[in-house]
Structures are given as C-alpha cells and as structure tokens.
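build the 3D model from these lines:
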Amino acid sequence: MKQTILFDLDDTLVHCNKYFYRVIDRFANLMAEWFRDHGLTAQAVRDKQTEIDIAGVHVLGFKSEHFPQSFIETYRYFSTLYGHTSSAAEEDTLWKLGLSVYELETEPYPFMEETLDRLASAGHELHLYTGGEPLIQRRKIERFSLERYFGSRIYIRRHKNVEALENIVRAGGFDRARTWMIGNSIRTDIVPALTAGIHAIHMKAETEWLYNIVGIDVQPKGAFLSLHRLSEIPPAIENHIRQTEEEVV
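Below is the predicted model:
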C-alpha cells in the first residue's frame, strides 16, 4: 500500500534549534555584560527575547529578519527599562549577531539518508513541507541533495499552519487514509495533520522551542505516533500498513 509521506525539515531531518540557542546564548551574555551595572541576568534576557520572538512569529511567520529584530527589540526594552542610552553601533552588532545563525552549516539527524532511502525504496511518495524563506531553506535542501528524494514535491511556506497543510493535501489530491505528516512541532506539524484527518508522527526533540509546544485538542482519525529516532519511522509505517491489510482481510 503506497503511502504519501510529508516530512518537516528543521529539527526533523536536519538540526536547527540548537544553532539558534547558541546565538541566543551569545546575545544574552553580551546583554548581561552591557547591562551589568543594572544587574541584568542572561536568563532574563533569554526570557524577554523568547516572548518577543514568539509574538512576532504569530504575526510575520518564519521571516528571517524577525530573529535579529527580536534582539533589537529586547535591547530597546531593557534600554528603556534601565535608562540605558542605546546606540546605533550596539544595535548593528546585535543585528549582525542575529543574522549569523543563517550562515552556520547545518547537520542532518542520525539515519536521515537511511530512513529516506528505505521509504523511497518501498515505493512510498515522499514530500518535503517546511516553514521559512525559500532562499534559506533551499540552501539546506541543496546542501544535503534532498531533491533526490523529494523531486519537485517541496513546499516552503512562511506561515506553516492548519490552512497551509490543508491546501497542500487538497491540491495534491492525497488519499488522507494513506497520507502522513512527520515533524517535531506540535503546533505546525501535528495539530494541522490531525485537523486534516491524516496520520501523524511526532518526532520528539530533546529541547523544543517554546513556540512549538501547544496542547492537542483534535481527535486523531488515523494513526498518531510519537517517536525519538528517524530510523523508527519505516518500521512504524510498515506495521501500520500490515495492521490495515489484516483488518481488510
């Protein structure tokens, strides 16, 4: 039974969050140094940046300039709070620091190629559905030659939500009973998949971005699994197919 399988990219197939955390740590430590006379802690900076970052994503989606802008807005917040005279030079430093995250080389999750090879060899149709800006996401796709698995079946959306996934499913004429969404984000991968009535596999991350953590109030119509490693995906899907065939018999 051929399946249609949509994969998320960031923090499902390739690492992403850990690079943002590294840059945020540098930002928080720099801010704590600049505001040391006011007793500002790095954790307080992280908390405010997270608050501003998430609020912006709700409005702008996954726009690259938003991340460095969250550094600037955090800086301005504490400058106003403590009466610190802000400077264009300091803001420029923070802007460049925020943008630097997009220049870091990403690395794949363990068993990425083996997992995609196994699913493709089994005859399943693989799709890539990712949030972000085309230039940045295409750079990752090309780095790992992911076109060999997904071909033209690649969807990049700034806003990754229920409506976006539903549009992809409808436009592709997918059989929902044989369609899967695989990703790490409860908000942008799992809830939209369950809402669309397709199967969902949640890939649990060791440390998850707060934006991705939401409650699930949708009743699954198909399979809903939680896994830890990519290598667990093929046998999980094969087991589901086997159970489905047995029920038909």
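
make it CA atoms for all contacts and neighbour counts henceforth
OK.

please enumerate the strands of the protein.
Remark: strands assigned in the chain by DSSP state E are 4-7, 125-131, 154-157, 179-183, 199-203, 224-227.

pick the most buried one from the ones you listed.
Ranked by mean neighbour count, these are led by strand 179-183 with a mean of 25 (mean count of other CA atoms under 10 Å).

state the number of residues packed around the closest residue to Lys204 other than its chain neighbours.
Counting by CA to CA, 6 or more residues apart in numbering, Lys204 lies nearest to His228, which is 5.3 Å off, once chain neighbours are set aside. Residues within reach of His228, counting by other CA atoms under 10 Å, total 13.

tell me which of the strands of the chain sits nearest to Ala164.
Closest approach to Ala164 among the strands of the chain is made by strand 154-157 (7.6 Å; CA to CA).

in this structure Arg153 contacts His127, no?
Yes: with contact defined as CA atoms under 8 Å, Arg153 reaches His127; the gap is 5.0 Å.

any chance you could map the helices in the chain?
Remark: helices assigned in the chain by DSSP state H are 17-34, 42-60, 66-82, 88-99, 112-121, 134-143, 147-150, 162-172, 191-196, 233-248.

which residues does the longest one contact?
Contacts of helix 42-60 with the rest of the structure, by CA atoms under 8 Å, 6 or more residues apart in numbering, involve 24-25, 28-29, 31-32, 63, 66-67, 70-71, 73-74, 158-159, 210-211.

7 Å - rerun?
Residues from elsewhere that reach helix 42-60, judged by CA atoms under 7 Å, 6 or more residues apart in numbering: Ala28, Asn29, Ala32, His66, Phe67, Ser70, Phe71, Thr74, Tyr211.

swap in the shortest one?
The contact list for helix 147-150 (CA under 7 Å, 6+ apart) reads Leu116, Leu126, His127, Leu128.

and those, which is closest to Gly173?
His127 (13.4 Å).

run this one through as well so I can compare:
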Amino acid sequence: MIDTIGFDGDDTLWHNESLFSMTQERFRALLAHAADPADLDRRLLEAERANLRVYGYGIKGFVLSMIETAIAVTDGRVPARDLQSLIEFGKAMLDHPVELLPGVAEVVEALSSRHRLILVTKGDLFDQESKIARSGLAERFDAVEIVSEKDPATYRRVLARHGVDPARFVMVGNSVRSDILPVLSIGAHAVHVPYAITWAHEEAEPPDEHYRRIDSVLDLPPLLAAW
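Below you'll find the model as predicted:
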C-alpha cells in the first residue's frame, strides 16, 4: 500500500524547461554572428555541466554559463550590451509566472486528503521557494524538500527524516535520471510523467520494469487507486 507520495516540481507540477528552451533560442539569436546554433548549444551544455559543481541547478547557473559561453565563442570580445542582455534574460526567467500543468491543482488537492504528500524538488533554494509560494500548492503538501541533487543518498535522507518506509513511498516526476532510477534503487516506487522537453543532462534510459509510466498527472489518482 502506498501512503506517501513524493512530487517533483519543475516540469511535473509546473512548466520549467520550456522557459529554458525559449531563453536558449534568444541566446542563439544574440550570438548568431559568433557561432552556429549547434556549436553554441554544445558549448553551452558543456559549460552548464562543468558548472553544476560550482553553481548547482537553476536559472542563475544557466545565466552564468551563457555569459561564460558568450565570452568563449567571441574570444573575449562580447560587447557589454550583450552581457547585459543575458542578465536581463535571466531576470525575465526568474520573474516569469508559475504555470501549472493541466490538472495539477485538482489532482494534488484530491490526493492530499488521502495521502501524505512531500514535494521533492531540485535547484536554487530562493528560486524554488519563490515558485512553490507562487504556485498556490504549498498548503497541500505535508513537507517540502529542496535539494541540490537527486540521488539515492538524498532520497534515503528525505524518507528517513520524515519516517517514511520506502516500500510505501512513490515518487512522481518527469525525469528518469532524477525521479525514477534513484528512487527504485532504494526499494521505493516511481511513476514517470514525461514532459515535452528534456534537458540533455537529465536524459537517461528508463528501466525495463518496476515503475509505472503515465501520460498526464490526471492519470495518477486511478493508478494509485488500483495499486
């Protein structure tokens, strides 16, 4: 029996990667004179991955990686006005309204009356706290965990802190790498809800078995009822 449900935030409850994608399109346009789009994307991804250990996940690290990439592809000649544009891109992302995915508010409200709900989201603390507050969902969760990484050790700590038996816990999220594989590895359950866009760093092969896949969070209540 499942009595505790973990929800991912970005691209599970609200749109996130689409905002990064739109900003990256603006980045390509800004640097079109210095690099072709494919090379620029490759170099930006390399910078993002290298900077994760320094900046962690989130918009601020993304903006700093864009600035670093812009400096590199222009051999240090990127104009100050372009750097200012990149900073403004980041501010626009941080100020962007939180847009819930279809059915999320109704499903979270319904499940909160029958299950213990824990929001387990990864990223910058200030940004995630802001999005959670603006989402209108905060009061529906019994606990909120904002973590710097989602790996087996993190999930073990979260469940231990809240006294949750892994065998009675299910994690719901869009990322196979962050929400599915590490959860299964500690003996808990997982439900994959794919999002239309996946950041290259989060791509991973799904397991052959021991997890469920649904097309929409709206499919979650009947799935849990039949578990």
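
circling back to that earlier point, alignment lookup: the residue nearest to Lys204 of structure 1 to structure 2.
Alignment note: His228 of structure 1 maps to Asp215 in structure 2; criterion TM-score structural alignment.

how about Phe62 of structure 1?
So, by TM-score structural alignment, Phe62 of structure 1 is matched to Tyr57.

how about Thr179 of structure 1?
Using TM-score structural alignment, Thr179 of structure 1 pairs with Phe169 in structure 2.

the residue lying closest to its match once chain neighbours are set aside and Ile59 of structure 2: what is the separation?
With CA to CA, 6+ apart as the criterion, Phe169 of structure 2 has its nearest non-adjacent residue at 5.0 Å, and that residue is Thr4. Computed as CA to CA, to the nearest Å, the Thr4 of structure 2 to Ile59 of structure 2 distance reads 30 Å.

same check, this time on Val217 of structure 2
Distance, Val217 of structure 2 to Ile59 of structure 2, by CA to CA: 25 Å.

what's the nearest residue to the residue nearest the centre of structure 1 if we skip its chain neighbours?
With distances taken as CA atoms, centre = their mean, Asp10 lies nearest the centre of structure 1, 4.4 Å away. Closest residue in space to Asp10 of structure 1, ignoring its immediate chain neighbours: Cys16 at 5.4 Å, by CA to CA, 6+ apart.

any idea how far the one you found lies from Ser79 of structure 1?
From Cys16 of structure 1 to Ser79 of structure 1 the distance is 30 Å (CA to CA).

who's more crowded, these two?
Per other CA under 10 Å, whichever of Cys16 of structure 1 and Ser79 has more neighbours is Cys16, with 19 against 15.

what do we get in structure 1 for Arg140 of structure 2?
Applying TM-score structural alignment, one finds that Arg140 of structure 2 aligns to Tyr149 in structure 1.

give me the number of residues near its match?
A count of nearby residues for Tyr149 of structure 1, using other CA under 10 Å, gives 17.

please apply the same query to Leu81 of structure 1.
Using other CA under 10 Å, Leu81 of structure 1 has 10 neighbouring residues.

quick one: the strands of structure 1 as a markdown table, columns for distance to Thr244 of structure 1 too.
Formatted as a markdown table, those follow (distance: least, CA to CA, whole Å):
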| stretch | distance to Thr244 of structure 1 |
| --- | --- |
| strand 4-7 | 15 |
| strand 125-131 | 18 |
| strand 154-157 | 28 |
| strand 179-183 | 13 |
| strand 199-203 | 13 |
| strand 224-227 | 14 |
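
the match of Thr179 of structure 1 and Ala188 touch, don't they?
Yes: with contacts counted by CA atoms under 7 Å, Phe169 of structure 2 reaches Ala188, the gap being 5.6 Å.

which residues does Arg26 of structure 2 contact?
By CA under 7 Å, 6+ apart, the contact set of Arg26 of structure 2 is empty.

swap that for Ala35 of structure 2, sorry
With contact taken as CA under 7 Å, 6+ apart, Ala35 of structure 2 is in contact with Val73.

and stretch 8-16 of structure 1, how far from the chain's centre?
6 Å (CA atoms, centre = their mean, to the nearest Å).

in that stretch, what's buried?
Asp8, Leu9, Asp10, Asp11, Thr12, Leu13, Val14, Cys16 (16 or more other CA atoms under 10 Å).

also stretch 194-205 of structure 2?
Buried, per 16+ other CA under 10 Å, within stretch 194-205 of structure 2: Pro194, Tyr195, Thr198.

do you know how far the residue of structure 2 positioned farthest from its centre is from Asp36 of structure 2?
Largest separation from the mean C-alpha position in structure 2: Arg77, at 33.3 Å (CA atoms, centre = their mean). According to CA to CA, Arg77 of structure 2 and Asp36 of structure 2 sit 17 Å apart.

where's the spatially closest residue to the match of Phe62 of structure 1 that is not a sequence neighbour relative to Ala190 of structure 2, distance?
The shortest distance from Tyr57 of structure 2 to any non-neighbouring residue, by CA to CA, 6+ apart, is to Gly123 (4.6 Å). Distance, Gly123 of structure 2 to Ala190 of structure 2, using CA to CA: 20 Å.

how about Glu139 of structure 2?
With CA to CA as the criterion, Glu139 of structure 2 and Ala190 of structure 2 are 23 Å apart.

again, but for Leu159 of structure 2
14 Å.

now Leu101 of structure 2
Separation of Leu101 of structure 2 from Ala190 of structure 2 (CA to CA): 19 Å.

please apply the same query to Arg156 of structure 2.
Distance, Arg156 of structure 2 to Ala190 of structure 2, by CA to CA: 14 Å.

which residues does the nearest residue to Asn184 of structure 1 once chain neighbours are set aside contact?
Spatial nearest neighbour of Asn184 of structure 1, chain neighbours left out: Met203 (4.6 Å); criterion: CA to CA, 6+ apart. With contact taken as CA under 7 Å, 6+ apart, Met203 of structure 1 is in contact with Thr12, Gly183, Asn184, Ser226, Leu227, His228.

understood, closing this out.
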